[in-house]
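[1] Next input, structure requested:
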Amino acid sequence: MIAKLNLENILFLDIETVPETEHFSDLDTTKQELWEAKSQYQRKDDFTAEEFYDRAGIWAEFGKIVCISVGYFSNAESDPRQFRVTSFYDDEIKILKDFKNLLISHFSQAKHLLCAHNGKEFDFPYIARRMIIHNIELPYKLNLFGKKPWEVPHLDTLELWKFGDYKHYTSLKLMTNVLGIPSPKDDIDGSQVCEVYYKEKAIDRIITYCEKDTIAVAQILLRLRGDVLLEENEILHV
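    Presented below is the predicted three-dimensional model:
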């Protein structure tokens, strides 16, 4: 089935998130209490709510998006296969609006699909929740209300790799390793994004990391289809 998909109709993406404030103490009292309750199951008695706060970016209610990277295949006459990558970053509202505009202007038709690794569990709902929090109307590709499962325009490379084994989880780093794809985790990984953003203020490193993940998602789909992997000269950063 996936071998029949037109690659030009797929928008590959990845997001990077951080806690909504740098420090737990920056939250108001109510939000601190809500975070303490929300994180209780994960942290148990091993960490205080404040010590666990650097992981708050995982939840859309306590985090924010600092980068969305997207990639798509474009068949130019000079190069039959070119993968274009670009990123939206800085202010979250601007990130979300720019991403929405891209969906509406270039990926809004029925044939278009969104693709991410673990996207159905993380990227897609996270983006949708942050849009609603900022009172941004959901674009059609993210509005799943009333849609039947086969009508949802999302591809998930993790789901494809599960082959029906719903208890199975494989990280992007592990998948790239076993499939012989260059690792996107050669500089930082997800656990370091918060520190790089707030302490180092190195958004460029985060953008590079996010774009590498997006390219890796495309590479995984190519491998699952039995296609040849992208070469460096086929990837264009715009």
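
[2] rest of the way, CA atoms for contacts and neighbours
    OK.

[3] And the strands in the protein, which stretches?
    For the chain, the strands defined by DSSP state E occupy 10-19, 63-74, 82-89, 113-116, 154-156, 235-237.

[4] As TSV, those with distance to residue 36 and mean neighbour count would be great.
    As requested, the strands of the chain are arranged in TSV below (distance: least, C-alpha to C-alpha, whole Å; neighbours: other C-alpha atoms under 10 Å):
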stretch	distance to residue 36	mean neighbour count
strand 10-19	14	25
strand 63-74	14	23
strand 82-89	29	20
strand 113-116	30	24
strand 154-156	31	20
strand 235-237	41	13
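
[5] Any idea which of these gets closest to residue 166?
    Shortest separation from residue 166 across the strands of the chain is recorded for strand 154-156, at 12.8 Å, computed as C-alpha to C-alpha.

[6] which strands and helices sit next to the closest one?
    Contacts defined by 3 or more C-alpha pairs under 8 Å, 6 or more residues apart in numbering; DSSP states H and E place strand 154-156 against strand 113-116.

[7] helices or strands up against the strand it packs on?
    Of the remaining helices and strands, those touching strand 113-116 by 3+ C-alpha pairs under 8 Å, 6+ apart are strand 10-19, strand 154-156, helix 203-225.

[8] Could you export those as a markdown table, including distance to residue 117?
    Below are the helices and strands packed on strand 113-116 laid out as a markdown table (distance: least, C-alpha to C-alpha, whole Å):
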| stretch | distance to residue 117 |
| --- | --- |
| strand 10-19 | 8 |
| strand 154-156 | 5 |
| helix 203-225 | 6 |
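
[9] of all the ones you listed, which lies closest to residue 4?
    Distance to residue 4, taken as C-alpha to C-alpha, is lowest for helix 203-225 among the helices and strands packed on strand 113-116, at 8.8 Å.

[10] Between the two ends of stretch 24-32, how far is it?
    Taking C-alpha to C-alpha, to the nearest Å as the measure, stretch 24-32 stretches 7 Å from start to finish.

[11] Could you pull out the helices in the chain for me?
    Under the criterion DSSP state H, the chain carries helices at the ranges 29-43, 92-106, 123-133, 157-162, 172-178, 193-198, 203-225.

[12] this one as well, want them side by side:
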Amino acid sequence: MLSKIDPANILFIDIETVPQVWGFENLPGVAKDLFDQKTHWKQNLHEKSVEEIYNETAGILAEFGKIVCISCGIITPEAQFRVKSFYGEDERKILSDFCDLLHTHFSKNKSLLCAHNGKEFDFPFIARRLIIHGISLPRILQIQGKKPWEIQHLDTLELWKFGDYKHYTSVHLLAHVLNIPSPKDDICGANVAQVYYQEKNINRIKRYCEKDVLAVAQIFRRFRNEELLNLEE
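    Alright, predicted model coming up:
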């Protein structure tokens, strides 16, 4: 039960991803063919070109995307929220630094990772990119052979579903219905690739990612009927 979990054992995370290259035309020839094969059904279903599908989906596919920011947050004993972000152009360094954090502070049996839609996106995306870069998976990301109750992952979307597995609610909609204050943003997930490649404004992406990870922690607090957190500067 959520009420029995010590928040000090939870690392809240959110990731931002972009296509590995800007524009389908910039993919190497073999990668173009493979992306076309992987998404051909979607092109037919939505009557869109492969270029359009690439712009819409490449950033959320671990085979064709990459991580540009991982924001992590912890709840302090004083009910403050501390955030640290790993971000930039060097995905391998982002992943290595994130893994160092996991190895150092979140490698115990009681440690937990928490994200919104983390079980379907954040956690597997990180794990796949780690394997692609030849980086060993931290213990907390290793799920093979584990029983469901042994997996150290929390997912606020899954908690909100209450068993209704066809249901999807974004972190922003859930924060809204739970009356969690959210600063107005000038960016959304669909804009991240443009901000990264055309504006080259990684700090803007970092701020957006940090707001999302705070929202996840706030949602977790609301699920436990606890007061909302303040962001520690």
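
[13] Let me know which of the helices and strands packed on strand 113-116 of structure 1 is the nearest to residue 127 of structure 1.
    Relative to residue 127 of structure 1, the nearest member of those by C-alpha to C-alpha is strand 10-19, separated by 8.5 Å.

[14] in structure 2, what residues pair with that closest one?
    Strand 10-19 of structure 1 falls opposite residues 10-19 of structure 2 when the two are matched by TM-score structural alignment.

[15] ok, and what's touching that stretch?
    Residues outside stretch 10-19 of structure 2 that contact it (C-alpha atoms under 8 Å, 6 or more residues apart in numbering): 55, 58-60, 64-75, 106, 111-116, 122, 189, 192-193, 196, 205, 209-210, 212-213, 216-217.

[16] repeat for stretch 81-95 of structure 1
    Looking at stretch 81-95 of structure 1 with C-alpha under 8 Å, 6+ apart, the contacting residues turn out to be 64-76, 98-99, 131, 134, 203, 207, 211, 215, 230, 234-238.

[17] at 7 Å what do you get?
    If you take C-alpha atoms under 7 Å, 6 or more residues apart in numbering as the criterion, stretch 81-95 of structure 1 is touched by 64-75, 134, 207, 211, 234-238.

[18] measure the most centrally placed residue in structure 1 to residue 1 of structure 1 for me?
    Most central residue of structure 1, judged by C-alpha distance to the mean C-alpha position with C-alpha atoms, centre = their mean, is residue 14 at 2.6 Å. Between residue 14 of structure 1 and residue 1 of structure 1 the distance is 23 Å, computed by C-alpha to C-alpha.

[19] Kindly report the same for residue 80 of structure 1.
    Taking C-alpha to C-alpha as the criterion, residue 80 of structure 1 is separated from residue 1 of structure 1 by 22 Å.

[20] Tell me which of these two has more neighbours.
    Remark: of residue 80 of structure 1 and residue 1, residue 80 carries more neighbours, 10 against 5, as counted by other C-alpha atoms under 10 Å.

[21] Residue 17 of structure 2 and residue 74 of structure 2: what is the separation?
    Taken as C-alpha to C-alpha, the span from residue 17 of structure 2 to residue 74 of structure 2 is 22 Å.

[22] Could I get the contacting residues of residue 229 of structure 1?
    219, 222, 223.

[23] next one: residue 66 of structure 2
    17, 18, 19, 20, 59, 91.

[24] what's the answer for residue 185 of structure 2, then?
    Counting by C-alpha under 7 Å, 6+ apart, residue 185 of structure 2 touches no other residue.

[25] Structure 1: which residue goes with that one?
    Residue 185 of structure 2 maps onto residue 186 of structure 1 when the alignment is built from TM-score structural alignment.

[26] residues contacting the closest residue to residue 155 of structure 1 other than its chain neighbours?
    If the residues on either side of it in the chain are set aside, residue 155 of structure 1 comes closest to residue 115, at 4.5 Å by C-alpha to C-alpha, 6 or more residues apart in numbering. For residue 115 of structure 1, the contacting residues are 10, 11, 12, 13, 154, 155, 156, taking C-alpha under 7 Å, 6+ apart as the criterion.

[27] Please name the nearest non-neighbouring residue to the fourth one.
    Nearest residue to residue 13 of structure 1, sequence neighbours excluded (C-alpha to C-alpha, 6+ apart): residue 70, at 4.3 Å.

[28] That neighbour matches what in structure 2?
    Matched across to structure 2, residue 70 of structure 1 falls on residue 72, judged by TM-score structural alignment.

[29] How much space separates that match from residue 150 of structure 2?
    Counting by C-alpha to C-alpha, the separation of residue 72 of structure 2 from residue 150 of structure 2 is 22 Å.

[30] What of residue 81 of structure 2?
    Computed with C-alpha to C-alpha, the distance linking residue 81 of structure 2 and residue 150 of structure 2 is 27 Å.

[31] now do residue 11 of structure 2
    Using C-alpha to C-alpha, residue 11 of structure 2 is found at 17 Å from residue 150 of structure 2.

[32] Same check on residue 120 of structure 2?
    Look at residue 120 of structure 2 and residue 150 of structure 2: by C-alpha to C-alpha, they are 17 Å apart.

[33] One more: residue 174 of structure 2?
    If you go by C-alpha to C-alpha, the gap between residue 174 of structure 2 and residue 150 of structure 2 works out to 27 Å.
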